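S.K.: Fold the following.
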Amino acid sequence: MSADHDHDTYEGPLELVAGDEVVTVAAVLSGVLQPIDGAYHWQGRLAPTDELTAFATLVGRKPIGIRVPGSEEVGGRLGERNPWGGYRVSGTGAPPAAHL
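M.R.: The predicted structure follows:
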């Protein structure tokens, strides 16, 4: 992270996991180490798809697993649906993409 607080970013596929349900969506994520609490916070937006809407309806606000295909799963949450039909996603701690 640079001194001007630029966020690291990831743009690509993301897998959302809840039990046996897995959906792959296009995502743009960014993250930053917050000096106030000392934790890494990441967030992003997910492109709208019918599968994402069905997944979001199924899981609601419960914690979900999130991973870049082929990587380890981390915990996160789906946020609000945006006016374009996509959703926000966020988490604290290890990000789903190693370079975030």
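S.K.: going forward, measure contacts between C-alpha atoms and count neighbours the same way
M.R.: OK.
S.K.: With adjacent residues omitted, what lies nearest to residue 89?
M.R.: Nearest residue to residue 89 in three dimensions, chain neighbours excluded: residue 78, at 4.5 Å (C-alpha to C-alpha, 6 or more residues apart in numbering).
S.K.: Here is the second sequence; please produce its structure so I can put it next to the first one:
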Amino acid sequence: MSHNGSCEVVVLGDPARLHGLLDAARVVGPDAATRFDSGSDTWTVITADGEQLAARVIVHASASPDDVVAAHGMPNRFRIPGPHTRRQARYVARLVDGLRRSGASRIEARPARVRVRRYLPTRGLSRFYLTGSESTDTEVYDGPAILTHNGQDYPTRVRLAGHFDPIDGQYHWQGMFFIDLPGSNATGSKVSIRVGEHTADGRVAERTPWGTLTVSGAGGYPPYPLQDSEEVRIAMPPRV
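M.R.: From the prediction side, this is the model:
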């Protein structure tokens, strides 16, 4: 029998790997099906017996040969793969708490992968985008765009987020687009994205587990309009 429920965090797998740091989480089996809704920034989790849950965050607590805790393209989703599960669980708990305190509805890794190792320090929220709800850390665009690849235009939907870096004076943006590109070597190739009169060049980063392609770029401006144009004019050189 299936029924619906809602919780902040759902853990897939072995709760012992959490070391009691996310004790309010709902625990289900590792074989549960998951689906992310980018409109509401929530996960739907369907257990093996048909129970359906809505979760803000899901955490995979199963052993894995790699040490990736979070990945770009997989928002609100973390892993505790081991072998240093206590350190990884502590890191994930800090991120979940940071998401809760920020008022944002979505947390997503800025780099392609975030790893937590035994001895090396790992930066916290600075390695993640916090978007949605009341978060103001990043500018986000989710909508139609024209992607140009090898001289060919492709109408598509994109979800992009970015921020101005005062250290290098550039606007760094990344995200994903929802159209496939022809050929087997799309990853690493150059693209241009245009939203209205805004255009920027980027590069295809990698393919996500859902089959979409991620893209990133850096320059004076992103390929989408910014909400706070006055602040941008102060922070960045004028567009020429």
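S.K.: thinking again about what came up before, number of nearby residues for the residue nearest to residue 89 of structure 1?
M.R.: Using other C-alpha atoms under 10 Å, residue 78 of structure 1 has 24 neighbouring residues.
S.K.: likewise residue 174 of structure 2?
M.R.: Here the number of neighbours of residue 174 of structure 2 (other C-alpha under 10 Å) works out to 25.
S.K.: got it, and residue 39 of structure 1?
M.R.: For residue 39 of structure 1, using other C-alpha under 10 Å, the count is 13.
S.K.: Pull the contacting residues for it.
M.R.: Residues in contact with residue 39 of structure 1 (C-alpha atoms under 8 Å, 6 or more residues apart in numbering) are 33, 92-93.
S.K.: Tell me the counterpart of it in structure 2.
M.R.: Here residue 39 of structure 1 is matched to residue 170 in structure 2, going by TM-score structural alignment.
S.K.: Distance-wise, check the closest residue in space to its match that isn't next to it in sequence relative to residue 192 of structure 2.
M.R.: Nearest residue to residue 170 of structure 2, sequence neighbours excluded (C-alpha to C-alpha, 6+ apart): residue 219, at 5.0 Å. Note on residue 219 of structure 2: its distance to residue 192 of structure 2, by C-alpha to C-alpha, to the nearest Å, is 12 Å.
S.K.: cool, residue 216 of structure 2 as well?
M.R.: On the measure of C-alpha to C-alpha, residue 216 of structure 2 and residue 192 of structure 2 end up 10 Å apart.
S.K.: for structure 2, what spans make up the helices?
M.R.: Counting by DSSP state H, the segments of structure 2 that form helices are 85-102, 229-235.
S.K.: which helices and strands does the last one pack with?
M.R.: Using 3 or more C-alpha pairs under 8 Å, 6 or more residues apart in numbering; DSSP states H and E, no helix or strand is in contact with helix 229-235 of structure 2.
S.K.: what sits in contact with each of residue 219 and residue 192 of structure 2?
M.R.: By C-alpha under 8 Å, 6+ apart, the residues touching both residue 219 of structure 2 and residue 192 are residue 200.
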